[in-house]
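Chemist: Sequence isn't available, so here's the structure alone:
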């Protein structure tokens, strides 16, 4: 089974994260596949990223036997590829968007979510800090106070409240989701592509001025935190489905 499905036709690039049995958890190869599809998109006028099944993405794959060498570099590349793409990138949020899955959604230009979905930044629950430029993307989208609340609490934010806060663009009833996504895609595919590109470039330059430095800072922090006792405990607790006992070490 292909973990990332790519379809190009009529100026529309459709990317589907296709690991539904693991809630579309991402490994390094999958993240790079998404970047490759967006980077090699000649003739594309709009791109859509979505997930198969009941999740957009639960974030980076994590299990006792999971090793993701190069994942931070791959994530950094993907965030840059989304924000630099010279066409609108739409996140079709079909369910949970957690961890770097949430970062991917917020990096996109437009996000449409099912009302049953939610976003989650749960790094703190496993003794880590956010990656995928979440520390800048969230603050730019919803302000410092709300960003701190989500990043430090690790709480779920229902899709409707995420729209109210400004983290997502639009939420629709689950049964109307596919039609709403296609309506948005059709509008962008028929729109002024060059004007979209210049507008996107200007908005991102104004609102994400330190994106590269943010990604570097997060990568350094994640690398440091990955060696702490709190992360080992948090990861073990997550896998064993129990409360973590953090010691500040």
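Modeler: In hand now; what should we look at? Worth saying up front: this structure is predicted, and the values here are computed from it rather than measured.
Chemist: From now on I want contacts and neighbour counts done on CA atoms only, so please keep to that.
Modeler: Noted.
Chemist: And for the residue nearest in space to the middle of the chain, nearest residue in space, chain neighbours not counted?
Modeler: The residue lying closest to the centre of the chain (Cα atoms, centre = their mean) is residue 104, at 2.1 Å. Distances taken as Cα to Cα, 6 or more residues apart in numbering place residue 79 nearest to residue 104, at 6.7 Å, with adjacent residues excluded.
Chemist: ok, now which ones touch the one you found?
Modeler: Counting by Cα atoms under 8 Å, 6 or more residues apart in numbering, residue 79 makes contact with 104, 107, 132-133.
Chemist: run the last query once more with 7 Å
Modeler: With contact set as Cα atoms under 7 Å, 6 or more residues apart in numbering, residue 79 has these partners: 104, 107, 132.
Chemist: coming back round to it: moving C-terminal of whichever strand or helix holds the residue nearest to the centre of the chain, what's the next helix or strand?
Modeler: Assessed by DSSP states H and E, residue 104 sits inside helix 100-107. Counting by DSSP H and E, the element after helix 100-107 in chain order, helix or strand, is strand 110-114.
Chemist: Now do that following strand: which elements does it pack against?
Modeler: strand 89-93, strand 170-172 (3 or more Cα pairs under 7 Å, 6 or more residues apart in numbering; DSSP states H and E).
Chemist: Use this one as the comparison:
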């Protein structure tokens, strides 16, 4: 597929997706969804990708749905089926990220609003530039947070703060988002790209399967009893203990050297 609304590359173990509609703050259109789906499919099947970074071009990360997109136009006398849009595009997007075979890093370089905020929060790590901010703008147009927002926000910061963000539609600066625990870190603008590159390199050199199993275990914890969670941990530890990267990690520790993980 030829991409017009995103940029995609894989280099040195790091897959990178840049949302590339800067004149529209990288807001979603149907065409951009299709390109994202294709790129994520490539990451899932590539033996070269060990980590994924998602960011935005220009001064924004993603401003959510482009309400001017032809697929979102409201026909005269006909109400739109927004649920169908969620089922067709946003639900598969979030699930594909949550089930990706490599760890994911959202590099939030500017506004992350609506579905754009949820896209970032669906990644394993979220790092934002100091000038970035998050906005749950749905209530301003008579809607609820979608793209997983009603699940991701309370999971990250608790019900009181999640409800306040959703009902009041107020900007949450990146520094405050970090203080609340919504994101991993807020980084000064001048150091932002260097920090993203550093973290992407660390993820790409890490024991990939262990990171993905960690994600899966933490996702499951909210709906598990302690006994169920302990059983899941036992199963994952059994599997990971048979893998090359565990043997390499132990050998490197005993030999007092840096490990060379393969992701297997």
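Modeler: Sure thing, it's come through. Just so we're clear, the structure is a prediction, and the values are computed from it rather than from any experiment.
Chemist: counterpart of the residue nearest to residue 104 of the first structure in the second structure?
Modeler: Matched to the second structure by TM-score structural alignment, residue 79 of the first structure sits across from residue 94.
Chemist: Its match: what secondary structure?
Modeler: Secondary structure, DSSP: H, G, I helix; E, B strand; the rest coil: residue 94 of the second structure is helix.
Chemist: ok, it to residue 152 of the second structure distance?
Modeler: 11 Å (Cα to Cα, to the nearest Å).
Chemist: repeat for residue 84 of the second structure
Modeler: 21 Å.
Chemist: same deal with residue 227 of the second structure?
Modeler: Computed as Cα to Cα, the residue 227 of the second structure to residue 152 of the second structure distance reads 24 Å.
Chemist: for the aligned residue in the first structure for residue 13 of the second structure, what are its contacts?
Modeler: When the first structure is aligned by TM-score structural alignment, residue 13 of the second structure is paired with residue 11. By Cα under 7 Å, 6+ apart, the residues touching residue 11 of the first structure are 43-46, 189.
Chemist: Can you tell me, leaving aside adjacent residues, what's nearest to residue 11 of the first structure?
Modeler: Excluding its sequence neighbours, the residue lying closest to residue 11 of the first structure (Cα to Cα, 6+ apart) is residue 44, at 4.4 Å.
Chemist: The one you found is in what secondary structure piece?
Modeler: In this structure, residue 44 of the first structure sits in neither a helix nor a strand according to DSSP H and E.
Chemist: same question, residue 67 of the second structure
Modeler: Going by DSSP H and E, residue 67 of the second structure is not in any helix or strand.
Chemist: Check the gap between it and residue 136 of the second structure for me.
Modeler: Residue 67 of the second structure is 15 Å from residue 136 of the second structure, by Cα to Cα.
Chemist: who has more neighbours, the two?
Modeler: Legend: neighbour count by other Cα atoms under 10 Å for residue 67 of the second structure and residue 136, higher for residue 136 (29 against 13).
Chemist: State the distance from that one to residue 169 of the second structure.
Modeler: Distance of residue 136 of the second structure to residue 169 of the second structure, given as Cα to Cα: 5 Å.
Chemist: can you map out the strands along the first structure?
Modeler: In the first structure, the strands defined using DSSP state E lie at 4-9, 12-17, 46-51, 55-57, 89-93, 96-98, 110-114, 118-120, 156-158, 170-172.
Chemist: Let me see the contact set for the aligned partner of residue 113 of the second structure in the first structure.
Modeler: Residue 113 of the second structure maps onto residue 98 in the first structure, with residues paired by TM-score structural alignment. Residues near residue 98 of the first structure by Cα under 7 Å, 6+ apart: 57-59, 119-121.
Chemist: repeat that for 6 Å
Modeler: 58-59, 119-121 (Cα atoms under 6 Å, 6 or more residues apart in numbering).
Chemist: Can you tell me which of these is nearest residue 160 of the first structure?
Modeler: residue 119 (10.3 Å; Cα to Cα).
Chemist: hang on, isn't that closest one packed against residue 157?
Modeler: Yes: using Cα atoms under 6 Å, residue 119 of the first structure makes contact with residue 157 at a distance of 5.3 Å.
Chemist: what about the two, which has more around it?
Modeler: Under the neighbour definition other Cα under 10 Å, residue 119 of the first structure and residue 157 were set side by side, and residue 119 has more, 30 against 19.
Chemist: distance of the residue mapped onto residue 210 of the second structure from the first structure from residue 84 of the first structure?
Modeler: Aligned against the first structure by TM-score structural alignment, residue 210 of the second structure finds its counterpart in residue 195. Distance, residue 195 of the first structure to residue 84 of the first structure, by Cα to Cα: 14 Å.
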